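**Student:** Have a look; sequence and predicted model below, questions after that.
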Amino acid sequence: MKRKHWQGWGPGEQAEQHYLVEPRSLAGGGDLRHVSEFLRACGWQDKSKRNGPLVLDSPDRTIRIGYNPYVQPGGWTIHSKATAHQDEWTVSLGRHTPVEIVAGLTDALTRPRSAHAPNVWAPLQEQHWDTTRDAEHFTARSPDGTAWMQFREDQPGHAMWWSGAHDQQGNGWTAMFTASTPMHLVQAFSTALASPEPVMRPRGRVPHSTQIRTTSVSVLPSQLSAWQQARVSAARAATWARTWTTNGPRTTARPHATASHARARR
């Protein structure tokens, strides 16, 4: 990793050893703040109780995201109430799902939908995942065979998306999406899942797996802080821009202000 001097480094700051991990699907859970701080910056309300599970509600209170490590099997749950334009839906992700992959989905919840029709399989095919199809299942599998994405219909009217990753040592996770999950969100997840970009983990937080590749890098705490802050700042800026575009500045005078001005001219 190329070193760059950031403003504000302390004189006694010591570099810490981290690792870039590939494939990202086997990198382990990671820092929950990668997901939670971004959502807070986008206006999501933190409903977590002290020393309890993470709970975040969308600004319109239709979607709740939770992470609970205190139950078995534990992990992430994303649930949306039914709305006038969308059926109820739920996504469950195992506790070892990398936060960068979770964020692919949760970040998309903060953005407007694209006008383009979503295609869950396109990001996987772009990364040369193998696809197979039978009467009930359509499956894409990563080139190394460790990760998969599948649409399955075990019986009429009972369909779902199923994904995950596992290595030969048994490390891994699974994710399930109800069939009513909006397709653009499933595509956002598949894009993050298939990304070839490695993810960073600190020393001691890298899974023991023969199927991952690691590159050792030295990182200063201020570098990590700056990278995290840049992500949060980008979320705040995008949220502010959408609010400004939607609401905009007031361009017409209030009725009472117009009347007052007319009286003043008499």
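**Tutor:** On my side now, so go ahead. Numbers count the residues shown, from 1 in each chain.

**Student:** Every contact and neighbour count from this point should use C-alpha atoms.
**Tutor:** Will do.

**Student:** how much space is there between the residue nearest the centre of the chain and residue 79?
**Tutor:** The centroid of the chain falls nearest to residue 103 when counting by C-alpha atoms, centre = their mean (1.1 Å). Between residue 103 and residue 79 the computed distance is 15 Å (C-alpha to C-alpha, to the nearest Å).

**Student:** For residue 64, give me its contacts.
**Tutor:** 55, 56, 57, 58, 78, 79, 80 (C-alpha atoms under 8 Å, 6 or more residues apart in numbering).

**Student:** Wasn't it part of a helix?
**Tutor:** No: assessed with DSSP: H, G, I helix; E, B strand; the rest coil, residue 64 is strand; it does not lie in a helix.

**Student:** OK, contacts around the closest residue to it other than its chain neighbours?
**Tutor:** In this structure, residue 64 finds its nearest non-sequential neighbour in residue 57, 4.6 Å apart by C-alpha to C-alpha, 6 or more residues apart in numbering. Contacts for residue 57 (C-alpha under 8 Å, 6+ apart) come out as 44, 45, 46, 47, 63, 64, 65.

**Student:** try this one next to it:
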Amino acid sequence: MSTQQPYDQDPYQEVLVSPMYLAGSNGTGDAGFAPVAHWPHHYLDEGPCQLLVTSPDQRIRIGWFGDDFELWKITAAKEAVSAPRWTATFNHVTPAEIVAGLTTALAHDYAEADAYEGNGRFLASPSLRWADAVRPLTDAGWTRDGGAERGTVEIIAPDGQAGVLIDNRLSDWDDETVTLWAGPPGWDTRAEADFTARTPSHLIAATAAAMTDPAPVMRERHQLHRKMENLVTLTPVGPTGPQVLPAPQVPRAPTPLDVRRTAVAQAVQRATRFPQTAAGLRVMAARSRTATSVQNRSSNPAPALRARPGASPTAPRRSR
């Protein structure tokens, strides 16, 4: 049962959420499946796995478990019937856009392997240097946490709301040794992606790189947990795109000329309404003089073009 409070705004309003790793899941796996949309799809009526997308040779398997805590399970094997060489799982809070970082890399690796009839990089051994798997994070300014447990390494995002934990202690091949996470601790707020020991480093790096993508993602308001609202930036989306409010118009201060013009206009209005008053007669006389002056200027040459009395218009100027 949900404990979230009622929304003050339309819960189905579309908003852009940033940073992306705190956006949570939108309830569908569309973004994660998009890079492998051309692969065979298997819709399963029974069992926890509702959709299974496989490479054409079925060595790569991407399972969607719609009702489970571990929403995604992705594996790769040397043969279709072999045990998985490595496994990656993503929980129900993880944005599908992060999963797309891995599925995009898998689609690329498989295309290259098919072209050269090889096993493909998706079965490569991981690097001996743990830093290779998280280089996109450190390049983006994520820093190492000095308080990590002995034998582990933790890298934290600048906002402190995401990170990666690497377990360098001896373990079995099927043990989870790398965990990408985002959000406050909690069943419904913490996104997690776990990778087993033999996962190729470049695939973990591709997933990590998706977490550093600054582009916001679209969600409906109710899809974002209320605990996240103070941790993210929300931009409402209108029918034609993000709604940008116009900047407030600051009134321009009147200039001295504006003040004089206003005073003259008000005086003329008063004179028109009360022409027999002394002030009214003065204004009317001023208007008459102004009109006569304008008429004289329009009928005579401009002063700058009239010759001086007694001077020839073509006489040369005396040099000093």
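**Tutor:** Noted; the coordinates are in hand. Since the structure is predicted, the reported quantities are computational estimates derived from the model, not experimental observations.

**Student:** picking that back up, the residue nearest to residue 64 of structure 1 pairs with which position in structure 2?
**Tutor:** The alignment partner of residue 57 of structure 1 in structure 2, by TM-score structural alignment, is residue 54.

**Student:** same deal with residue 101 of structure 1?
**Tutor:** In structure 2, residue 101 of structure 1 lands on residue 98 (TM-score structural alignment).

**Student:** all strands of the stretch 51-200 of structure 2, in order?
**Tutor:** 51-54, 60-64, 70-76, 86-91, 143-144, 152-156, 162-167, 176-182, 191-196 (DSSP state E, counting those that start in this stretch).

**Student:** Break down the stretch 101-250 of structure 1 into its helices, ranges please.
**Tutor:** 122-126, 183-194, 221-247 (DSSP state H, counting those that start in this stretch).

**Student:** and residue 151 of structure 2, how many neighbours?
**Tutor:** 10 (other C-alpha atoms under 10 Å).

**Student:** Give the equivalent position in structure 1 for it.
**Tutor:** Using TM-score structural alignment, residue 151 of structure 2 pairs with residue 136 in structure 1.

**Student:** I'd assumed residue 196 was in contact with residue 175 of structure 2.
**Tutor:** Yes: in this structure, residue 175 of structure 2 is within contact of residue 196 by C-alpha atoms under 8 Å, at 5.3 Å.

**Student:** Between the two, tell me which one has more neighbours.
**Tutor:** Remark: of residue 175 of structure 2 and residue 196, residue 196 carries more neighbours, 21 against 16, as counted by other C-alpha under 10 Å.

**Student:** The more buried one maps to what in structure 1?
**Tutor:** Match for residue 196 of structure 2 (TM-score structural alignment): residue 178.

**Student:** how about the spatially closest residue to its match that is not a sequence neighbour, what does it touch?
**Tutor:** Leaving out its chain neighbours, the residue that sits closest to residue 178 of structure 1 by C-alpha to C-alpha, 6+ apart is residue 160, at 4.9 Å. Going by C-alpha under 8 Å, 6+ apart, residue 160 of structure 1 touches 151, 152, 153, 176, 177, 178, 179.

**Student:** same thing but at 10 Å, please
**Tutor:** 137, 150, 151, 152, 153, 154, 176, 177, 178, 179, 180, 181 (C-alpha atoms under 10 Å, 6 or more residues apart in numbering).

**Student:** go on, residue 224 of structure 1?
**Tutor:** So residue 224 of structure 1 contacts residue 230 (C-alpha under 10 Å, 6+ apart).

**Student:** Residue 30 of structure 1 touches residue 201, doesn't it?
**Tutor:** Yes: checked against C-alpha atoms under 10 Å, the pair residue 30 of structure 1 and residue 201 is within contact range at 6.8 Å.

**Student:** Setting aside sequence-adjacent positions, which residue approaches the residue nearest to the centre of structure 1 most closely?
**Tutor:** residue 35 (5.5 Å).

**Student:** count of neighbours near the aligned residue in structure 1 for residue 41 of structure 2?
**Tutor:** For residue 41 of structure 2, the aligned residue in structure 1 is residue 46 (criterion: TM-score structural alignment). Residue 46 of structure 1 has 17 neighbouring residues, counting by other C-alpha under 10 Å.

**Student:** what's the answer for residue 122 of structure 1, then?
**Tutor:** Around residue 122 of structure 1 there are 14 residues (other C-alpha under 10 Å).

**Student:** can you tell me which residues contact it?
**Tutor:** 128, 129, 187, 190, 191.

**Student:** now those residues as a markdown table including neighbour count and distance to residue 223 of structure 1?
**Tutor:** Shown next, in a markdown table, are those (neighbours: other C-alpha atoms under 10 Å; distance: C-alpha to C-alpha, whole Å):
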| residue | neighbour count | distance to residue 223 of structure 1 |
| --- | --- | --- |
| 128 | 14 | 33 |
| 129 | 21 | 34 |
| 187 | 21 | 31 |
| 190 | 23 | 29 |
| 191 | 21 | 26 |
